[in-house]
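Novice: any chance you can model this:
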Amino acid sequence: MLKPNNSWMWYYDQKYDALMLDLGDDMVFRVAIPTKNLIPCAFARSTFTVDDASAYQSFLEGMSILELSAPRKAELALNAVAASRFHKPLMPKSWFFNQQSDGHSPQLGDIVTLNTDLGEGQFLIIENSGSASLCMMADTTSLPLNAAKEMSFCETIKVMNDRMTAYEGAVETPITLALVG
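Specialist: Reported below is the predicted structural model:
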């Protein structure tokens, strides 16, 4: 698993038209956020801060319940850190998702489930602004939002909190034990 350090650097690569994170040792991570969704400071070189490292750890801890490989978890966590630091504010697009009766107030790093008429997906909470949250798709299979639009792994969307439920993780089959003695 990747361990953040103070030599990591954020920078914008004109050639690839993408925000990048230089991880050292000839490793570079390409952020999944489209350029049009980046705030102006994303185009200036900056260090991976202590706050970035703390957010990275929070995101990794939150996604421990997901059935993703370690590299996919690292990818999701790095994209989430980039989104929390460099993503432009979004207006909620809650109409894609079904309202839930048990309303949820998610925290940074929580995994939630969002349902559409065509399926459901798990999302990582990047930021909760009170009544709505910035979410990042945490499923590797795409989620159809409607007949013409779908979301893919690491895409972001802002959604009203009344559309989400807490993710419970995979249901485990109980083990029956016989008490002997």
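Novice: CA only for contacts and neighbour counts going forward, please
Specialist: Noted.
Novice: spatially speaking, which residue is in the middle of this structure?
Specialist: In the chain, the residue lying closest to the centroid (Cα atoms, centre = their mean) is Met136, at 3.5 Å.
Novice: so who does the residue lying closest to it once chain neighbours are set aside touch?
Specialist: Spatial nearest neighbour of Met136, excluding adjacent residues (Cα to Cα, 6 or more residues apart in numbering): Thr156 at 4.4 Å. Thr156 sits next to Ile33, Leu134, Cys135, Met136, Met137 when contact means Cα atoms under 8 Å, 6 or more residues apart in numbering.
Novice: how about the helices of this structure, start to end?
Specialist: Assigned by DSSP state H, the chain shows helices spanning 50-62, 70-86.
Novice: buried stuff in the first one?
Specialist: Within helix 50-62, the residues that qualify as buried are Asp52, Ala53, Ala55, Tyr56, Gln57, Ser58, Phe59, Leu60, Gly62, counting by 16 or more other Cα atoms under 10 Å.
Novice: let's see this one next, to set against the first:
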Amino acid sequence: MIYLPQADWQWSIDPQDNSVSVLMGDDSVELVYQARMFISLPQKILSFSLEDVAHYTLLKEQFCAEQYTADQSCSIILHILAVTLFHKPIMPKSWQYQTCAIEALDIRSRECVYLTSDQEKVTAKYFVIDVDDKFALCLLVDTQHILTSRKTLRQGQIVKVSLDKITLIDDGDAG
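Specialist: Purely as a prediction, here's the structure:
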């Protein structure tokens, strides 16, 4: 599989199957999002634009990918890009996570952080896509995150949480 965008890369959004994928020549990556989670698009197939390629390249440089295979890293970056370009806004779900920050944190977008589920006390790694004064939009980069006995997030899913739910990763933990 080629991990840098090529001229034949396309977004494929199928409202009938409620699925989203990236077509990459002979390969494809299925995204965890349902078509209904995305803004309405004028067509089902969209070619990667120059801006998409530039954004993908920038994310590849910024993503904390040391512990991931090239396939996993590519999939995570495509999920981040899809959220950035097409995902509808979501409401915060801070109650699902433990409060951990005592003081204000300097959280930047484009960094990896930890979130710990409140009920199950399981910690997972997330990538901060966007952050403001109160909330951060985070994408799960670990394989899964068990929130409750009935709810588990899959790699690539997003959550919006208040900043007091985030634990920064020490430089020694970044790998």
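Novice: returning to that earlier point: mapped onto structure 2, which of the contacts of Thr156 of structure 1 hold?
Specialist: Checked against structure 2 using both residues aligned by TM-score structural alignment, their matches' Cα atoms under 8 Å, the contacts of Thr156 of structure 1 keep these contacts: Leu134, Cys135, Met136, Met137.
Novice: could those go into TSV alongside distance to Ala42 of structure 1?
Specialist: Shown next, in TSV, are these (distance: Cα to Cα, whole Å):
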residue	distance to Ala42 of structure 1
Leu134	18
Cys135	19
Met136	19
Met137	21
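Novice: for Lys44 of structure 2, see how far away the residue mapped onto Ala166 of structure 1 from structure 2 is.
Specialist: In structure 2, Ala166 of structure 1 lines up with Leu168, judged by TM-score structural alignment. Separation of Leu168 of structure 2 from Lys44 of structure 2 (Cα to Cα, to the nearest Å) stands at 38 Å.
Novice: go on, Leu23 of structure 2?
Specialist: Applying Cα to Cα, the value for Leu23 of structure 2 to Lys44 of structure 2 is 12 Å.
Novice: if you count what's nearby, which of those two comes out ahead?
Specialist: Set side by side, Leu23 of structure 2 and Lys44 show more neighbours around Leu23, with 19 against 14, by other Cα atoms under 10 Å.
Novice: check contacts around the more buried one.
Specialist: Leu23 of structure 2 makes contact with Asp8, Trp9, Gln10, Trp11, Ser12, Val29 under the criterion Cα under 8 Å, 6+ apart.
Novice: only whichever of these are buried, select them in ChimeraX.
Specialist: ChimeraX command restricting the contacts of Leu23 of structure 2 to the buried ones, with burial defined by 16+ other Cα under 10 Å:
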select :9,10,11,12,29
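Novice: right, and out of the contacts of Leu23 of structure 2, which lies closest to Ala101 of structure 2?
Specialist: Taking Cα to Cα as the measure, Val29 is the one of the contacts of Leu23 of structure 2 closest to Ala101 of structure 2, at 35.6 Å.
Novice: ok, that closest one touching Ser75?
Specialist: Yes - the pair Val29 of structure 2 / Ser75 is scored as a contact, 6.7 Å apart, by Cα atoms under 8 Å.
Novice: map Lys151 of structure 2 onto structure 1.
Specialist: In structure 1, Lys151 of structure 2 lands on Lys149 (TM-score structural alignment).
Novice: how near is that match to Ala166 of structure 1?
Specialist: For Lys149 of structure 1, the distance to Ala166 of structure 1 - Cα to Cα - is 24 Å.
Novice: and the longest strand for structure 2?
Specialist: Longest strand in structure 2, counting residues (DSSP state E): strand 123-131.
Novice: average gap between that strand and structure 1?
Specialist: Compared with structure 1 after fitting, strand 123-131 of structure 2 deviates on average by 1.2 Å (mean Cα distance after the TM-score superposition for structure 1).
Novice: so that strand matches what in structure 1?
Specialist: Under TM-score structural alignment, the match for strand 123-131 of structure 2 is residues 120-128.
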